[in-house]
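>>> Need a 3D model of the following:
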Amino acid sequence: MQVLVIGAGVIGLAVARAAARAGHDVIVAEAATAIGTGISSRNSEVIHAGMYYPTGSLRAQFCARGNRLLYEFCESHGVAHLRCGKLIVATTEAERTRLEAIFAQGQINGVEGLELIGGNAARGLESELRCIAALASPATGIIDGHAYMLALQGDLEALGGAIAFETPVERLTPMLHAWRVHFGGREPGHLDVDAVVNCAGLSAQAVARRIEGYPATRIPKQVLAKGNYFAFSGRPAFTRLIYPTPVDGGLGVHVTLDLAGRMRFGPDVEWIEHENYDVDPSRAASFYARIRTYWPGLPDDSLAPDYSGIRPKLTGPGEPAADFVIEGPAEHRMSGLVNLFGIESPGLTSSLALGDEVVSYLDA
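Below is the predicted model of the structure:
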């Protein structure tokens, strides 16, 4: 089967690799000039453990499995990573109750090694920390996201797959047992394929609207949640990732480390109407206030705007967080087509598990 994957971010590459491993002839159409230039280049590069997500959700299913697959992949492919662990901290009694709920959910989700500890034990691990309780997650880590995507690309190409850059998809026309895909870009034209997988990230809904005959009612709304990051100017104060209890739309302004030893904070949640990646320096005030609830030693004037990313959410402020959406032929009744919507955090961690799942849809 010839499969076209739309989008060469981490999800598209993982799907393409899985399809090639299953014996399919795979082409990836990418509108940009390189892999991973969208959502995949603007995240915290955290390998999540999966304790937050509701029982039975796709996020819970794919994050827990994806975590194990991703560590195995990094080891076998030489992708730089660090299983540094993280602490989710409670600074009030209300947050302690929330922490206990997260612990219980993590156990249901099969997250390995979770442990509730007291404030003194947490400070024994991270002396700069102030909290009354913490949830320790040894399965959480960090990864070189770009190196990971390069490894996925390498596997894909070794299996005979290819990526066509500067190749935006302008229209998809269903044919008898096939799809005609019309391309723009430097070399416009069309290609007939057996199956199409839409992994276009922020553009997934726009691509779906270009599918002739696709039910418009099956295209979910998209809500843009911008996450801003601020860099810390001094030496890292922590050896683990430090997370507050979650907030509406995200996991809270947390301590993120990278493999180069730098420390930064973010993301916050900024609901926006249009895509833009400018970081407003004035947002630092809210960062100082939030961070000092668990790190009172944060010095003045130590944060500088760093970068931002945008999550393609399916629900907005005050609404329950939506799950990943995978729309295959069983849902929309169009053979050889799979649409992925709302693949945000923990998308990177879930990518290998998602890839395997999507390939199982192709023969439906």
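>>> Going by C-alpha atoms from here, please, whenever you check contacts or count neighbours.
Will do.
>>> what about residue 82, distance to residue 141?
Taking CA to CA, to the nearest Å as the measure, residue 82 falls 5 Å from residue 141.
>>> who has more neighbours, the two?
Ranked by neighbour count (other CA atoms under 10 Å), residue 82 and residue 141 place residue 141 first, with 23 against 17.
>>> What residue, apart from its backbone neighbours, is nearest the more buried one spatially?
Of all residues not flanking residue 141 in the chain, residue 83 sits nearest, at 4.1 Å (CA to CA, 6 or more residues apart in numbering).
>>> List the contacts of that neighbour.
By CA atoms under 8 Å, 6 or more residues apart in numbering, the contact set of residue 83 is 138-142.
>>> ok, it to residue 218 distance?
Between residue 83 and residue 218 the computed distance is 39 Å (CA to CA).
>>> Second input sequence below; structure requested for side-by-side comparison:
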Amino acid sequence: MERVDAVIIGAGVVGLAVASVIARRDREIYVLEKETRYGQGTSSRNSEVVHAGIYYPPWSLKARLCVRGNAMIYRICRENNIAHKRLGKIIVAENEAEIEQLETLLKQGRDNGARGLEMIDEDRIREFEPLVRGEAALYSPSTGIVDAHGLMDHFYRVARRNSGGDPLVLDTEVTGLHPKGDGYVVETVSGGEPFSIEARVVVNAAGLYADRVAEMAGIDIDEAGYRVHWCKGDYFSLTGRPPARMLVYPAPPTDGVSLGIHTVPDLTGRLKFGPNAYYVDEINYKVESRVEDFWRDIVSYLPSVRVEDLHPDMSGIRAKLQGPGDPFRDFVIRHEEDRGLPGLINLIGIESPGLTSAPAIAEMVGEMVDEIL
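Now for the predicted structure:
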């Protein structure tokens, strides 16, 4: 059986970012991906927003890694010609209660280190976006959008360059993970055939299936709080001239499940709206929401949008640790040595702001891997 230094399970943006950091010519690594292309799950079905770090408690990994990742993403994009736009964002309040909510977010965002945040009044809103309606807004100049596929392509190129080969193994689904000696046996089905490999380090970056991989290693995922809840979000595209250039968000819903249905501009100038949030028991990417429900949320801050101009576009699924009715849950980024599993690093619940945080997560995991190897 072949033995390598490290196996990364999952070739989404986080798995590829980790590969780009830990790959070296004196290390043998594999990145195992069950699909026939990398980045086919949550990494390619999201809003492609570069978040500032506003929404998350100051003590959380989400806050720290989002703020760090925001700066890293823009630097990576500038230095490697990856398409991106620092559009800026306004979170719009419609009444006094929502203004108070945004003032709380302003303080939290500043505590987190998010850059350039300020409250703006109705006149400033109209200067930014004449068609947006609101009494006040929280302005975030460092929020933007990025070509997620371009970012993943970059991480993959760096991983190949650093390793001196191609670490990516596609069409390979992990079916078992067992401790053996000072490492792990990773059992897979690759191209329809069973295949096993030994690894000193295993990084579980399996996204929607990360809890199942942790369970394969013998972790009680309910006791550990690792069970992933699939939370779907739909998007509707808009025909005609976009009524806003920036990212425009409502005050976030109080349930904490999503950030609300917002504008989703892309790098070509098209505009979508989304995502909403509802928990599901199966993976499918059909848009299942009613357009009328979307439209009612949108016209609260963009009253010029007509329901007949909205059309089903796409959907994505979040890997949330927060189940229905649960409080805030942070990322799990953990070396499981104290569970008797040295060399296993679990990345679980890597939902938003996972794209923004990806290079910072990789930096953190890279330090863990260096300590082990």
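>>> re the thing from before, who touches both of residue 82 and residue 141 of structure 1?
Residues touching both residue 82 of structure 1 and residue 141 by CA under 8 Å, 6+ apart: none at all.
>>> What lines up with residue 65 of structure 1 in structure 2?
Counting by TM-score structural alignment, residue 65 of structure 1 lines up with residue 68 in structure 2.
>>> Where does that match sit: helix, strand or coil?
Following DSSP: H, G, I helix; E, B strand; the rest coil, residue 68 of structure 2 is assigned to helix.
>>> What residues of stretch 185-201 of structure 1 count as buried?
Judged by neighbour count (16 or more other CA atoms under 10 Å), stretch 185-201 of structure 1 contains these buried residues: 192-201.
>>> ditto for stretch 156-171 of structure 1
For stretch 156-171 of structure 1, burial by neighbour count (16+ other CA under 10 Å) applies to 156-157, 159, 161-171.
>>> That one spans what distance, first to last residue?
25 Å.
>>> now stretch 79-91 of structure 2
Start-to-end, stretch 79-91 of structure 2 (CA to CA) is 30 Å.
>>> where's that stretch relative to the chain centroid, distance-wise?
16 Å (CA atoms, centre = their mean, to the nearest Å).
>>> equivalent range in structure 1 for that stretch?
Under TM-score structural alignment, the match for stretch 79-91 of structure 2 is residues 76-88.
>>> One more: stretch 261-280 of structure 2?
Counting by TM-score structural alignment, stretch 261-280 of structure 2 corresponds to 253-272 in structure 1.
>>> Enumerate the positions of the matching stretch that are buried.
For stretch 253-272 of structure 1, burial by neighbour count (16+ other CA under 10 Å) applies to 253-258, 263-269, 271.
>>> Just give me the closest of the residues you listed to residue 147 of structure 1.
Ranked by distance to residue 147 of structure 1 (CA to CA), those are led by residue 258 at 13.3 Å.
>>> Name the nearest residue to the closest one, sequence neighbours excluded.
Leaving out its chain neighbours, the residue that sits closest to residue 258 of structure 1 by CA to CA, 6+ apart is residue 142, at 6.8 Å.
>>> likewise residue 88 of structure 2?
residue 141 is the one closest to residue 88 of structure 2 (CA to CA, 6+ apart), at 4.3 Å.
>>> Spit out the contact partners of the aligned partner of residue 162 of structure 2 in structure 1.
Alignment note (TM-score structural alignment): residue 162 of structure 2 maps to residue 159 of structure 1. Residues counted as contacts of residue 159 of structure 1 (CA under 8 Å, 6+ apart) are 20-21.
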